[in-house]
Structures are given as C-alpha cells and as structure tokens.
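> what follows is a predicted structure for the sequence shown.
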Amino acid sequence: TNAFGMGIDKSNVRFVIHAQIPKDVESYYQEAGRAGRDGLPSEAILLFKPQDLQVQRFFIDQSEGDDEHKQRQYEKLKMMERYANTDQCLQQFILNYFGQSGTKPCGRCSNCLDDRESVDVTVDAQKVLSCVVRLHERFGKGVVAQVLAGAHNQRVLSFHLDQLSTYGLMSSRRQRDITTFIDFLAAGGYLETRGGQYPTLGLTAKGAEVLRGQAQVFQKTAQKAEQHLEVDDTVFQELRSTRRQLAEQQHLPPYMIFSDKTLKAIGSAMPQSLDELMAVKGVGQAKLDKYGQIFFGCPAGD
C-alpha cells in the first residue's frame, strides 16, 4: 500500500502489505495503522529489496529542499532501513523511534515470534568492521561485500583493494549474503551509513567495541536441516485442531499460538509433564503459562 493522502475508511482491514519500503517510519506507521482499526489483531507485512532504497534516495536527491532538509530525509530513510533489517521487537522499535523508551517486547511481531537460536557471529562481524576501517570508510556496502568475498571486478582491482588484508576473508559466503549481514550490522548500530544518494559505511562507537573484542554480536540464523520428526498424524491433527479453536476464540492467527514446527516437536516429544513440554523448542515460559494446560491435555500429553 501507499497512502497517497487518500485514506481508507474501513475499520476491518486485516492485512496491509507494503510492496516496497516507505520513505520514513512516520509514513509506514500511518499506512500500516490502517489495519485493525476495529481493535482486532491484524497483520502488516513489509516487502522490500535494496533497489527500493536507491529509488527513495533518488527522490530525496531530486527534491527541491535545501541540503539540510535533504539530510534530514536521508536520516529518516536510514531509520526506515534499520527497521526493515532489525531483529529487535518491531513494535518496540517504532515506539522507541517516537520517543517512548523503556517499552517491553510485544511478543506478537515476526521478530518476537522468531524461535531460531541466536548464534555468536562476533568473528564475522569483526571481519566486516575491520574491512570498513581498512577502506578508510570511503566506500558503500557493495564494495565492502565485494572485497570480503574476494571479487575480481574492475573497481576492486583498479583501487588495488585486492591488496587489503581483509580481501577474501569471507570468500566462503555468497556476496549477497555478506551484504545482508552488513545490513544486519547497520540495523544493530555497529555500522552507520553516511552521505546521500550513494552512502558510505562508517564504524560506530558500538562497532568499535566489537572490533576491540570488548563486545559480542549475536544473530538469529537459519538452522540446518534437522532430522525428520516422526509424528503420528492423528496426534498432529489433534494438536492443530486445538490450536485452531484457540485461535478462533482469541481472534489470533494460528501461528501466533504455536507454529506447525512446534506442534510437530510436541507430538514427537510426547511430553509427560509440563516441565517436559517447556523443554520443547518453541514453547517458552510465556506460552507454557498461556497454553500449557490446554496442550498438555491433548493426545501428545496423555
């Protein structure tokens, strides 16, 4: 959706989907806020690709405002980019942006519901941060990723960047994955973008601490394929039925109660106590308190 100032006079909008990144958090907040005006749970989904940012920077650069106004718009776009890449609670991010500090994670957004494990990525972060420093903070994330990947293109070779000690340090990873990791570091405040339409990367004080070994960096990463869980289909369907009934009663999407993956884990583990149910990956204390007794009464807990 894009607002275009028209407004949508409906209270029961259940989904708002952005097919590209808005120019600032204020616009996103207003547009996403069109969902759920009747007070019932709704979903706002943001889809974007790096080219969207370049388009927005072009619009800012071509606007009629003075340099100070353009710089403010670049800063707003930078915060929107951070929102799109952060692993922080999304509601908490927005509230903090508008000055409401001290808020707790909402427990409902896609980041809060992400049950992947956080892994220590400090070493990889140090490689990226070191590369930015050795490039004297004069290049953007594209060149940084090329250097780390060990690219042999004309730009890298013409600037003799293949002579840097960080050249090829992450050659085992795809260049686009390195770029995504750089976005993650920027969203976490370890790096910052500087400049206008063609921003360069710079090290922040937070990033400098990591580079000196005084702080660690953790990231939720995609898990390797796990061994197939043997789950009785009758048990799984009973668990899904219980979840569906709860979702209807609470006006929630089913996945916000438990994902299919978690239901399969429950069915495979066949917990004999609430403590054993708590040990199932994807349950957690909050969901155990809310739904533990209900799901423990299903066949998986009998």
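Noted; the coordinates are in hand.

> rest of the way, CA atoms for contacts and neighbours
Noted.

> can you tell me what sits against stretch 25-35?
Contact partners of stretch 25-35, identified using Cα atoms under 8 Å, 6 or more residues apart in numbering, comprise 1-3, 8, 11-17, 22, 42-44, 76-77, 79-80, 94.

> residues contacting L169?
K127, L148, A149, G150.

> go with 7 Å
Shown in contact with L169 (Cα atoms under 7 Å, 6 or more residues apart in numbering): L148, A149.

> and the strands in the stretch 201-302 of the chain?
Using DSSP state E, counting those that start in this stretch, the strands of the stretch 201-302 of the chain run over 218-220.

> show me where the stretch 151-300 of the chain has its helices.
Here the stretch 151-300 of the chain has its helices, by DSSP state H, counting those that start in this stretch, at 154-158, 175-187, 205-211, 233-250, 260-269, 274-278, 284-296.

> list the buried residues for the second one?
Right, the one you point to is helix 175-187. Q175, I178, T179, F181, I182, D183, F184, L185, A186, A187 (16 or more other Cα atoms under 10 Å).

> this is the comparison structure:
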Amino acid sequence: MQETPLQILQHTFGYDSFREPQESIIDCLCNDGDALVIMPTGGGKSLCYQIPALARPGVGVVISPLIALMEDQVSALRELGVNAGYLNSTQDWETTRETENAIRNGEIDLVYIAPERLIQERTIALLQQSPIALFAIDEAHCVAQWGHDFRADYLKLNILHELFPQIPRAALTATADERTRADIIERLQLSEAQQFISGFDRPNIQYRIQQKNKPRTQLLQFLRSEQQGNVGIVYCLSRKKVDDTAEWLTQQGFNALPYHAGMSGSNRQHNQTRFLREDNIIIVATIAFGMGIDKPDVRFVVHLDLPKSVEAYYQETGRAGRDREPATALLLYGLEDIVKLRQMMAGSEGNETFKRHEQQRLNAMLGLCEITTCRRQVLLRYFGDELAEPCGNCDNCIDAPDTWNASEAVQMALSCVYRSGQRFGAGQLIDILRGADTEKIRQFRHNQLSTYGIGSKLSISEWRTIFRQLIALGLLGVDSEGYGTLQLTEACRPILRGQDTIFLRREKATQKAAPARKRVLDIAEEDMGLWNALRQCRKELAEEHGVPPYVIFHDATLKEMLEKRPLNDYEMLCLSGIGDRKLEQFGEAFIEVIQEFEYQE
C-alpha cells in the first residue's frame, strides 16, 4: 500500500510535521496540478517535490543545473533509503545504461538530470517510454534572461509541457522578483500553475554592509573576532582576486580553498568536496560557486566586491544559515566597485533594453548599500514582501548611521566635475578639491580652477565617500569607455543651483561590530565530551559512507541527542531528522556513544 505524504515525511525523512506551505504544494502535485514555488533557501523546497515523487507511481525527474552536486544529492537520498540516481556526463556507459533501464522499468524513485542532458532526443525518447511521476525544475530562475544565473538550456524546458501535458510540473527557486516570476511562468508555460510564494525573510542572517577601508584588514578582523573555526564563503569578482585571497587567508592560518571557472574541473570538484565534507573550511570563490549547495552550517558569507543585483546578493547570502541558526552576511564595497560595474554594464553587448534593466538592478543594489534605515525591510520590499517593524538584526538597526547636510560639499564636488571638463575620475577631482600639488594637477593647470583647494577641510576618505554616494544616487554618471571619468547627470541641476538640500551618510571612523558570536550551538562545558564524541561518530560514519557529515545527521539532530540522550530505538525515532532507515543504519552507533557517557557519569 502506497504511503501518504505525511507517513513519508515521518518515516523516511524523520520529521513530525510539514512547514507552511509544504503540505499544500505536495497536495497540488499529488493531485496532478502544476506549481510555481518561491521559497527562501533552507525553507524545505526539496521535500516539496521529493515527497510527491515518492507518493505517486512512477519516477520523479528533477532538472538540476549543477552536475557537480548531483552525486551528493543522490547520496543523501540513498542514505534515507530512497532509490535515487542521476544521468550526467560523468557516468560510464554501463552505469548510464543501468540507470536508463531502471527509469524505463519504474524501478527508481527519483532521477536527477541536467537541463542540457534532458533536452537531448535520446533522453526525451527514454522519458516517453517510462512511467513519470512528476517533473521538478530546480533553480527555475535560470530561465529568466534578466536574471543573474541565466542558463540558455532552461529556455527549452517548455517541451515538458508540450510532450508530457498530463505530468505535473513544479518550478522551484529561492530568488525571483516579479519580472523573473513572470518570465518563469511564460517560458515554462505554467500559466495554469498554482503559485506558492513564501516570505523571503531569513531572520537568522545578520546583514552588514561597510565601506571598504583596507578590506583585508576588515576581513581578518571579522574572521578572528567572530568566526574562528566556522565554515564560510568569501565571494570575489575576479578569478585572480579569488586565488590571491585564498592564498593570503591560508598564510593567516585559515583553511581556505579557491573555486572559480578557470580551475580544472577536478580541482574545483576536489575543493567543493572538501568544503562540503570537512569542518573549518573557508571557500573563496567567484559566483560560479554556490548554486544548489546544501551545506547547512555555513556561518558567514562575505562579499569583497559589490554584487551586480539584489537578486545575486540575496541568493549568495542565502547560502549562510540554512540550519536556521545565526549567520552573518558581510559586504565590503567602495567607489571603485561602483565605477567598475557601471563601466561593465555600459560596455556590455546587450541591447539597450537589457542594459537599462541591468542598470536598474545595480541601482537597487546601490540603494540597499546606501540606505540609512533597516536593510531587511528594503531587501524584502524589493521582492514584494513587507516587514512591519525594523528587524533589529542588521547593521543599521544595531548601530544607526549618522547623516549630515552635505549640500555645500556636494555643490563643490559637482562644480569641480563641471569646471574640469567632465573628463577626470574621482582621484584627480579629489586632488583638485584638496589643493594637491601633483604633476597631473600642473599638467592640466587644474591649480588655476576656481574649485582648486576649496575642499581642503575634508579628508581623501571623506571625499571618496561623497563621490561614491553621488554615483550611487545617480547625481554623477560614469563614462562607458573604461576610463572611469565622472560626468554630471540631469538630476544634479537642482543641487548645483542650491534649490535642493542633500543629506548623505557619514562613514564612521570605526564600525561598531555586532556582538561577537562564538560557535552557534552553545554547548555547556560539562557536555563537550559527549558532543565531540557524537561528532566524531558522525564523521567516521560519513567517511565510511562517502558522504558529507550533515547527510548522516544535522548539528540540530546531534544537539537533540545531547539534550535528550536517547538509549533505545523508540527514543531515537522521537528525534527530529531520524527516520526508519537512518535509525536502522546509524541508531545503534550513536546509542552506544551515549550509553558509554551515561555509564561514565
């Protein structure tokens, strides 16, 4: 007799009850409906298609964009007793043939396939000969050409609707604004699908955005004062910066590994595997890293460069704290980031509509950086979500920023841009304003300008902060030729004429850090012996089974063991995250560890 979704949740996955809106999504798919699911990272999206795939007759087909992660996803399911497999280019011919036969005969519960593999004629023919339970399109935002993770192969997935009109489909993602949702619906032909849009809030993540001021020093202080021994991700814009930062962090005593598209596939896979399976690893990466990462105990995400959009920022910071324990997202950005991204967008090969949308996305990201009110409220509003009260867990809530009437200084800056011919970058303009005596000042006779030296009371750092905010606010533009020259925009006229007052953020000499966080799962001193023994037991079992430790049990499950100290199978089954198969495989080993400590005590 087929198990109900609730029985599958309890016996296979080891959880007592569904979270909202998992049950409604599962009911929709079990009753032949299509579903568009927007749910934050860590919200339990995968259960929304895994459970109906197990509850319905046939094979659940999951379209997943990352071959590198399929093996771990499948291994995790197999540890639960689910008959799962994948089809991708890493398999030998014999394994591929066995998997295809299992699909054709309905002998497999779930199969993961990359989109480029799925759209091949051979795969389509295989699926047409097979009993299919459902199609799940994971990371569905990849279909949106306006998005930050666009994948051309996703555009062809509308064939699922055309060739398999009776099979339910679920499109799932954590990141989609209104335009991206509309794109997903149109391109995947999901106009009849029920939409399940959960709140975007991740209250356990603390958002912090700081001006770059010796970024390596800032990073080092953050890691040593708050994140010693924790797992995290550091994002950089360029491959060279990834390599340099990883090498430097290693020299500082951290276990840091690089990850970017310029590395060989085997090196990338090796570093990703170490990150997933070891403690205390910091991965330094370009945005090539992260989609589909299931590691629950990532305690921090640091951006050393400005993301191109709020979607990218939300997606990347969302890789922290999937276990719902406190995590930190730190972004360091400066004037050079804005100039570089503005130039990249102006010089891109996209059409004018594409450039305009990209510019709007960058402007929204800059707005989030420069805002002086609650960051979480602004972030959620971008995705159409509302937070009634300030969150109390972002830097602006913890330490309210200072603002000042910068009208006079802004007029000086704008006048300087105008009088120097709108042909120079921020560095030269600051030298003019401060009255510097340099060869370049003398060469262009900038010491004869009326704005020469009028801003000497402000430091170089203060002027850089002003110029950064003027670009972010759209009062200054950046040339598209790659020289970084600043130019006046139409929006600056009222300020130049003295008709408008402008308040800017004042950067503080020292940023007030949030209270330092030790390890998230606070363990009493007298329990540390048992805690370490449970972790060691988990590590040995993970190595034996060739999976990351969290696939055996999450930290939250180990902590519940520590608190409740189960000594038999029934007590073990009462813990969250332990189903029948995991009890059978691992229960005895952990009970023995607990019994030994109980006996000693």
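Yep, that arrived. Treat the numbers as computed from the prediction; the structure is a model and nothing was measured.

> to C106 of the first structure, which of the helices of the stretch 151-300 of the first structure lies closest?
Proximity to C106 of the first structure (Cα to Cα) singles out helix 284-296 among the helices of the stretch 151-300 of the first structure, at 11.9 Å.

> what's S172 of the first structure aligned with over in the second structure?
Aligning on TM-score structural alignment places S172 of the first structure opposite K457 in the second structure.

> and its match, how many residues sit next to it?
For K457 of the second structure, the count of nearby residues is 10 (other Cα atoms under 10 Å).

> grab the nearest non-local neighbour of it.
R434 (7.6 Å; Cα to Cα, 6 or more residues apart in numbering).

> about what we covered before: quick one: the buried residues of helix 175-187 of the first structure as TSV, columns for distance to G284 of the first structure too.
Shown next, in TSV, are the buried residues of helix 175-187 of the first structure (distance: Cα to Cα, whole Å):
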residue	distance to G284 of the first structure
Q175	35
I178	31
T179	32
F181	28
I182	30
D183	29
F184	25
L185	27
A186	29
A187	26
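
> filter the contacts of stretch 25-35 of the first structure down to just the ones in helices.
K76, L77, M79, M80, I94 (DSSP state H).

> farthest pair within those residues?
L77 and I94 (13.7 Å).

> tell me which of these two has more neighbours.
A count of neighbours by other Cα under 10 Å puts L77 above the other of L77 of the first structure and I94, at 21 against 18.

> that one against I21, yeah?
No: in this structure, L77 of the first structure is not within contact of I21 by Cα atoms under 7 Å, at 9.1 Å.

> neighbours of M345 of the second structure, how many?
For M345 of the second structure, using other Cα under 10 Å, the count is 18.

> what's near enough to touch it?
K355, E358.

> which one of the helices of the stretch 151-300 of the first structure lies closest to C109 of the first structure?
The nearest among the helices of the stretch 151-300 of the first structure, by Cα to Cα, is helix 284-296 at 14.7 Å.

> okay, and the closest one goes to which residues in the second structure?
Under TM-score structural alignment, there's no match for helix 284-296 of the first structure.

> what's near enough to touch C106 of the first structure?
With Cα under 7 Å, 6+ apart, C106 of the first structure has these contacts: C89, Q91, Q92.

> keep only those of those residues that are in helices.
Counting by DSSP H, the contacts of C106 of the first structure place Q91, Q92 in helices.

> make CSV out of the contacts of C106 of the first structure and add neighbour count and distance to V235 of the first structure.
Listed next are the contacts of C106 of the first structure as CSV, based on neighbours: other Cα atoms under 10 Å; distance: Cα to Cα, whole Å:
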residue, neighbour count, distance to V235 of the first structure
C89, 19, 33
Q91, 19, 35
Q92, 18, 37
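
> which one of the contacts of C106 of the first structure is nearest Q249 of the first structure?
Q91 (23.8 Å).

> OK, contacts around that closest one?
Contacts of Q91 of the first structure by Cα under 7 Å, 6+ apart are C106.

> P105 of the first structure versus that one, what's the distance?
To P105 of the first structure, Q91 of the first structure is 7 Å away according to Cα to Cα, to the nearest Å.

> with K78 of the first structure instead?
From K78 of the first structure to P105 of the first structure the distance is 22 Å (Cα to Cα).

> higher neighbour count, the two?
Taking other Cα under 10 Å, K78 of the first structure and P105 do not tie; K78 has more neighbours (22 against 15).

> ok, back up a step: adding distance to Q214 of the first structure, write the contacts of C106 of the first structure out as TSV.
As requested, the contacts of C106 of the first structure are arranged in TSV below (distance: Cα to Cα, whole Å):
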residue	distance to Q214 of the first structure
C89	25
Q91	29
Q92	26
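
> between the contacts of C106 of the first structure, which is closest to E276 of the first structure?
Nearest to E276 of the first structure among these: C89, at 27.8 Å, using Cα to Cα.

> ok, that closest one - contacts?
With Cα under 7 Å, 6+ apart, C89 of the first structure has these contacts: P105, C106, C109, N111, C112.

> one step back: between the contacts of C106 of the first structure, which is closest to F159 of the first structure?
Of the contacts of C106 of the first structure, the one sitting nearest to F159 of the first structure (Cα to Cα) turns out to be C89, at 40.2 Å.

> I'd like the distance between that closest one and D120 of the first structure.
On the measure of Cα to Cα, C89 of the first structure and D120 of the first structure end up 19 Å apart.

> try R243 of the first structure
33 Å.

> R14 of the first structure now?
37 Å.

> turn the helices of the stretch 151-300 of the first structure into CSV, columns for distance to G36 of the first structure.
Output for the helices of the stretch 151-300 of the first structure, formatted as CSV (distance: least, Cα to Cα, whole Å):
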stretch, distance to G36 of the first structure
helix 154-158, 49
helix 175-187, 28
helix 205-211, 37
helix 233-250, 14
helix 260-269, 25
helix 274-278, 32
helix 284-296, 23
